[in-house]
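S.K.: Sharing a sequence plus its predicted fold:
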Amino acid sequence: MAVAAATLLPACNYRQLQQDREALMRQNQELQAQNSAVMDENDRLARQPAPEPVMAPTPAAPPPPMALEPAGFEAIRGIEVDDSGPDQVKLSLPGDLLFPPGSATLTADARKTVGQVASVLNTKHAGSTVGLIGHTDSDPIKKSKWASNEALSLARAEAVADQLAASGVSRGRLETRGVGAQQPRGGKKSADRRVEVVVSR
């Protein structure tokens, strides 16, 4: 009996080993099949064309700024309006309308006119800067407290600036200078005597 049992044990072990070996071979075949499938998929993906890059949309260009319009100034009696371009409007206020001869004090009518200019500046050109340029004719000053035409022209520009400020235009928007008789308009000397109001973006 002992000999038979000893003979039976190796036979059982052999069959178990055979079964284990067959199971491992099946697992190996399955793994090889899976590996082959993965390699085939990789090859397929490698043959596909690369996707087109997605470009970010180009932002639309901002619209061009609207041109400054002289609208509103034309209704003011006695002044000239020059539409000087998309970024500038120039007004010419005759000196004889604004001041007595040789003076830098605005007349009562002039204060009303400058007040109307201020109203348009505040309602239609609130973000614009305002340059005030005083001009005179070429006649030399004889009887006046002003030492020169340049000094008189600057005083007149500042008088208009003061009235604009009194009418509600911020002083920070106003710039003044006087050029005397350096920029004549030609023709009558009365046309040379003026204060220009340059409204700029």
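M.R.: Sure thing, it's come through.
S.K.: CA only for contacts and neighbour counts going forward, please
M.R.: Fine.
S.K.: what about the strands in the chain?
M.R.: Taking DSSP state E, the strands of the chain run over residues 80-85, 88-94, 129-135, 174-178, 194-200.
S.K.: Please identify which of the ones you listed is closest to P184.
M.R.: Of all the strands of the chain, strand 129-135 sits nearest to P184, with 7.9 Å by C-alpha to C-alpha.
S.K.: Go ahead and name everything in contact with that closest one.
M.R.: 150, 153-158, 160-161, 173-184, 192-201 (C-alpha atoms under 8 Å, 6 or more residues apart in numbering).
S.K.: Need the strands of the chain in CSV (columns: mean neighbour count and distance to Y14).
M.R.: Formatted as CSV, those follow (neighbours: other C-alpha atoms under 10 Å; distance: least, C-alpha to C-alpha, whole Å):
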stretch, mean neighbour count, distance to Y14
strand 80-85, 15, 106
strand 88-94, 21, 107
strand 129-135, 25, 106
strand 174-178, 19, 110
strand 194-200, 23, 105
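S.K.: Export the ones you listed to CSV and append columns for distance to R44.
M.R.: Shown next, in CSV, are the strands of the chain (distance: least, C-alpha to C-alpha, whole Å):
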stretch, distance to R44
strand 80-85, 65
strand 88-94, 67
strand 129-135, 68
strand 174-178, 74
strand 194-200, 67
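S.K.: Scan this protein for its longest helix.
M.R.: In terms of residue count, the longest helix belonging to the chain (DSSP state H) is helix 2-47.
S.K.: if I look at D96, how far off is V3?
M.R.: 146 Å (C-alpha to C-alpha, to the nearest Å).
S.K.: quick one: which of the two has more around it?
M.R.: Neighbour count, other C-alpha atoms under 10 Å: between D96 and V3, D96 has more, with 14 against 7.
S.K.: structure B:
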Amino acid sequence: MGRFWLSCLAVVGGVALLAGCDNKQKDEVSLLTEENQTLRTQLDERNRALDASDADRRQQALRVADLERQLAAQPASSPNTPTGATGFEGIEGVTTAVGPGEITATVEGDVLFDSGKTTLKASAKKSLDQIAQVLKTTYAGKEIVIEGHTDTDPIKRSGFKTNYHLGFERAFAVREFLISKGVTAERISLSSFGPNQPLGSKAKSRRVEVVVKQ
């Protein structure tokens, strides 16, 4: 009987040992599975971060290429044009404006002419001489349009039929003076807007504009 019970105890012990080993193995498998899942999650996060970084780099490259195209589309400035200036600054009676593809030097009509007249005042010639020098140097070879403008008062006593005629003759007088100072005649064209583009006052409306095409 003793041997029988000893045999039974041995069998029971073996079964318990096997059960313990099986539980330990399951725990190890579970731990490894959890660790593997953690590593996969970390790898996925890093891949997503790399994808986002690549997308950012591609977006930046597209932005740089777009800016370069915009810069290339801008008209090249004249190499003789002073940076931040037009060249007409400081000339008496002249104001300047920069627009798309052109620079305008506006000369006050009262600086150039007496009321209703087209003969240049002696005092106007100094300003026009300075304008001519700028046209010959800073804007050499550029197309020039001289525009005559008047106020809105109808012609009464002068010998001109309309303000358009007066505006044209004044533009023509400025053209002739600039040519006499060495500006090439072929570069210059004329236009008269008469009273069509008035400014804030009658005095400001009476003007001649020298427009340089860029």
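M.R.: Happy to help now that I have it. Note that the coordinates shown come from a computational prediction; the quantities given were computed from them, not determined experimentally.
S.K.: Can you tell me the closest non-neighbouring residue to Y164 of structure 2?
M.R.: G194 (4.1 Å; C-alpha to C-alpha, 6 or more residues apart in numbering).
S.K.: actually N122 of structure 1, sorry about that
M.R.: Nearest non-adjacent residue to N122 of structure 1 (C-alpha to C-alpha, 6+ apart): V169, at 6.5 Å.
S.K.: Now do the contacts for whatever residue of structure 2 lines up with the one you found.
M.R.: By TM-score structural alignment, V169 of structure 1 lines up with V183 in structure 2. By C-alpha under 8 Å, 6+ apart, the contact list for V183 of structure 2 reads 132, 135-136.
S.K.: Please enumerate the helices of structure 2.
M.R.: Counting by DSSP H, the helices of structure 2 are 2-73, 109-112, 124-137, 163-180, 202-205.
S.K.: Out of these, the one nearest T81 of structure 2 is which?
M.R.: helix 124-137 (9.3 Å).
S.K.: Counting by contacts, list what the closest one packs against.
M.R.: Where contact means 3 or more C-alpha pairs under 8 Å, 6 or more residues apart in numbering; DSSP states H and E, helix 124-137 of structure 2 is packed against helix 163-180.
S.K.: 10 Å - rerun?
M.R.: strand 94-99, strand 102-108, helix 109-112, helix 163-180, strand 207-213 (3 or more C-alpha pairs under 10 Å, 6 or more residues apart in numbering; DSSP states H and E).
S.K.: could you dump these to JSON lines with distance to D44 of structure 2?
M.R.: Formatted as JSON lines, those follow (distance: least, C-alpha to C-alpha, whole Å):
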{"stretch": "strand 94-99", "distance to D44 of structure 2": "55"}
{"stretch": "strand 102-108", "distance to D44 of structure 2": "58"}
{"stretch": "helix 109-112", "distance to D44 of structure 2": "76"}
{"stretch": "helix 163-180", "distance to D44 of structure 2": "75"}
{"stretch": "strand 207-213", "distance to D44 of structure 2": "60"}
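S.K.: so which of those gets nearest T118 of structure 2?
M.R.: helix 163-180 (5.1 Å).
S.K.: what's whichever residue in structure 1 pairs up with F193 of structure 2 in contact with, if anything?
M.R.: Per TM-score structural alignment, the equivalent position to F193 of structure 2 in structure 1 is V179. Residues in contact with V179 of structure 1 (C-alpha atoms under 10 Å, 6 or more residues apart in numbering) are 133-136, 149-154, 157.
S.K.: same deal with R15 of structure 1?
M.R.: Contacts of R15 of structure 1 by C-alpha under 10 Å, 6+ apart are R21.
S.K.: Just tell me what it corresponds to in structure 2.
M.R.: So, by TM-score structural alignment, R15 of structure 1 is left unmatched.
S.K.: Could you point out which of the helices of structure 2 sits nearest G87 of structure 2?
M.R.: helix 124-137 (6.3 Å).
S.K.: Buried residues in the closest one, which are they?
M.R.: 124-125, 127-136 (16 or more other C-alpha atoms under 10 Å).
S.K.: A67 of structure 1 maps to what in structure 2?
M.R.: Using TM-score structural alignment, A67 of structure 1 sits opposite S77 in structure 2.
S.K.: just L106 of structure 1 next, same as before
M.R.: Match for L106 of structure 1 (TM-score structural alignment): L120.
S.K.: ok, that match - contacts?
M.R.: 109, 111-114, 128, 170, 173-174, 177.
S.K.: just to revisit the earlier point, tell me if I'm right that the residue nearest to Y164 of structure 2 and F168 touch.
M.R.: Yes: judged on C-alpha atoms under 10 Å, G194 of structure 2 makes contact with F168 at a distance of 7.8 Å.
S.K.: so what's in contact with those two at the same time?
M.R.: What both G194 of structure 2 and F168 touch, as defined by C-alpha under 10 Å, 6+ apart, is the set 147-150.
S.K.: so what's G78 of structure 1 up against?
M.R.: For G78 of structure 1, the contact set (C-alpha under 10 Å, 6+ apart) comprises 92-94, 97, 110, 113.
S.K.: Quick check: it vs G172 of structure 1, distance?
M.R.: Where G172 of structure 1 is concerned, G78 of structure 1 sits at a distance of 27 Å (C-alpha to C-alpha).
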